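**Student:** Pasting the sequence and the predicted model now:
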Amino acid sequence: CLWTLTTIVKDILKDKGLPKAGILKKLLAPLDAVLEGFYNSILFHRFDSHHYTSPYSEATNILVSFIDLLEALLASRIELEPLRCQRILFLKVSHVLDVTISSVHYLIKKKFILLLKKCVLYKPREDATNGSLFFQTPYLHEDMLALSNAILQVVDLTWLNRIPLSEKASYFGGSEAAPGDDTPGGPDQTVLRALSLVVLKALEFKFQNSATEAEIK
């Protein structure tokens, strides 16, 4: 079901001849509350079961499919005034941040971190006639502020120090090996760069937001 919905959304986005906004709204609006509920139920969860530590388990496959769906929903919000299911990743990103320091397999953590990178880099399509501005895009400023606040809050609580940089590598904050792992290995540069970018972009947005608020006052 997750895979099917993801495929449909991606196919709609690829087809240049379709009226994407109308089709996506008809597809996603009836599922809006369902998808938000699914987001809450699947991520607000204790991932201490051995089913989540294997990259080949059904539980891991479900999480991978769900991440793919979240990525498709993120890409689709550029086409219409976003529905709640297209905003939930920004508004409740704390669930994702918790998963990245849980006992799930490294594959899941990496995919979520790369998804966070796409969130902080998200930009609306510029209106060729009006030069659509960031603050004029429905909900985007609110969503980015919520995302940035959540990221900076967990960084302040040593979140980075608890994220492994590979299956067999040190944690972000130092050279200490992952618990139970005696095998040396270099850090995953893709994840390292993504984490750094996520934090820097969150800081950048907070600074910009503070400057804008100061100008308004």
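**Tutor:** Now that the structure is in, tell me what you want to look at. Residues are numbered from 1 along each chain as shown.
**Student:** rest of the way, CA atoms for contacts and neighbours
**Tutor:** OK.
**Student:** In terms of secondary structure, what does the top helix by length along the chain contact?
**Tutor:** What stands out as the longest helix in the chain, according to DSSP state H, is helix 189-216. If you count contacts as 3 or more Cα pairs under 8 Å, 6 or more residues apart in numbering; DSSP states H and E, helix 189-216 packs onto helix 106-120, helix 140-156.
**Student:** what comes up buried for it?
**Tutor:** For helix 189-216, burial by neighbour count (16 or more other Cα atoms under 10 Å) applies to 191-192, 194-195, 197-199, 201-203, 205-206.
**Student:** Kindly report the same for stretch 141-158.
**Tutor:** 143-152.
**Student:** ok, now stretch 55-67?
**Tutor:** Buried residues in stretch 55-67 (16+ other Cα under 10 Å): 55, 59-60, 63-67.
**Student:** Got another one to weigh against that:
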Amino acid sequence: CLWTLTAIIKEILKDPVLTKEGVLKKLLAPLDAVLEGFYNAILFHHFDCHHYTSPYSEAAANLISFIDLLEALLASRTELELPLRCQRVLFWKVSYVLNLISLSIPYVIKKKLILLLKKCVLHKSREDARSGSVSLQGLPSCEDMLALSSAVLQVVSLTWLNQIPLDEKSSYFGSSEPAPGDDPQGGSDQTVLRALSLVVLKALEFKIYNSTAEAEIK
């Protein structure tokens, strides 16, 4: 059960006594390939918008539970010297998440996915904390952020942002005009607006940093 696994990971992370790295490895290592397979299946191969017309459907509830699990896996990265594949797949295949956000699915799911992206760009791994000013190139955190940043900037260069609603009923990102039938007095979701802006800015910042670091090495 996704909910049960998420709850266990959260309890491990909260426990001040446990040796978290060892416990998390014992829990997640046997599930590594399975969880990566779930990611591919749930967010891409078997995804069908027709099952997500209502935020109260069973499919929507299961997807929300899986997003909660991804958040827990992201948080658990800090405790491991080298992250597992199931903790990295969100970065490698973030295009699945970006695609879902642009599809016709309930706003509550879009918002959770956008906030998950925000957590990704703000995430600090163990090697980040230890390295200080040392170059992170070649480390998992650098490779993962580079993959995420490249994917985000690629879709932003197209029309992805224009497909992102800032409210359940409001106008779309980058538009000052309310959508037909909307209340012109209704404001946009500032949480989503800030999160989207941060994701784009952080992706751009990392790409610039990485390009500068590569130039210095050469």
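**Tutor:** Perfect, thanks for sending it. Bear in mind that the values here come from a model prediction, so they are computed numbers and not experimental data.
**Student:** ok so, going back, pipe the buried residues of stretch 55-67 of the first structure into a markdown table and attach distance to Asn40 of the first structure and secondary structure per row.
**Tutor:** Below are these laid out as a markdown table (distance: Cα to Cα, whole Å; DSSP: H, G, I helix; E, B strand; the rest coil):
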| residue | distance to Asn40 of the first structure | secondary structure |
| --- | --- | --- |
| Pro55 | 22 | coil |
| Ala59 | 16 | helix |
| Thr60 | 17 | helix |
| Leu63 | 13 | helix |
| Val64 | 16 | helix |
| Ser65 | 15 | helix |
| Phe66 | 12 | helix |
| Ile67 | 13 | helix |
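**Student:** thinking again about what came up before, among the buried residues of stretch 141-158 of the first structure, which pair sits farthest apart?
**Tutor:** Asp143 and Leu152 (14.3 Å; Cα to Cα).
**Student:** about what we covered before: with distance to Ser170 of the first structure added, can I get the buried residues of helix 189-216 of the first structure in CSV?
**Tutor:** Formatted as CSV, the buried residues of helix 189-216 of the first structure follow (distance: Cα to Cα, whole Å):
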residue, distance to Ser170 of the first structure
Val191, 12
Leu192, 11
Ala194, 16
Leu195, 14
Leu197, 19
Val198, 19
Val199, 19
Lys201, 24
Ala202, 24
Leu203, 25
Phe205, 29
Lys206, 29
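**Student:** Tell me the one of those residues nearest Glu215 of the first structure?
**Tutor:** Lys206 (14.2 Å).
**Student:** List the buried residues of the helix or strand encompassing Phe38 of the first structure.
**Tutor:** Take DSSP states H and E as the rule and Phe38 of the first structure turns out to sit in helix 32-43. Under the neighbour-count criterion of 16+ other Cα under 10 Å, helix 32-43 of the first structure has 32, 35-36, 39, 43 buried.
**Student:** re earlier: got the helices and strands packed on helix 189-216 of the first structure as a markdown table, with distance to Thr183 of the first structure columns?
**Tutor:** Below are these laid out as a markdown table (distance: least, Cα to Cα, whole Å):
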| stretch | distance to Thr183 of the first structure |
| --- | --- |
| helix 106-120 | 15 |
| helix 140-156 | 27 |
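**Student:** just so I know, which of these lies nearest Pro164 of the first structure?
**Tutor:** Nearest of those (Cα to Cα): helix 106-120, 7.9 Å.
**Student:** how much does that closest one deviate in direction from helix 189-216?
**Tutor:** When axes from the mean of the first three to the mean of the last three Cα atoms, to 10 degrees is applied, the directions of helix 106-120 of the first structure and helix 189-216 differ by 30 degrees.
**Student:** Now tell me what touches helix 106-120 of the first structure from outside.
**Tutor:** 55, 60, 63-64, 67, 71, 74, 90, 96, 99-101, 144, 164, 166-167, 191, 194-195, 197-198, 201-202 (Cα atoms under 8 Å, 6 or more residues apart in numbering).
**Student:** once aligned to the second structure, how far is it on average?
**Tutor:** By mean Cα distance after the TM-score superposition for the first structure, the fitted helix 106-120 of the first structure averages 0.3 Å away from its aligned residues in the second structure.
**Student:** Likewise for stretch 195-208 of the first structure?
**Tutor:** Mean for stretch 195-208 of the first structure is 0.2 Å (mean Cα distance after the TM-score superposition for the first structure).
**Student:** Please state the offset of that stretch from the chain centre?
**Tutor:** Distance of stretch 195-208 of the first structure from its chain centroid, counting by Cα atoms, centre = their mean, to the nearest Å, is 14 Å.
**Student:** how near is the closest residue to Glu177 of the second structure other than its chain neighbours to Leu193 of the second structure?
**Tutor:** Excluding the flanking residues, the one nearest Glu177 of the second structure by Cα to Cα, 6 or more residues apart in numbering is Ser171, at 6.2 Å. Applying Cα to Cα, to the nearest Å, the value for Ser171 of the second structure to Leu193 of the second structure is 12 Å.
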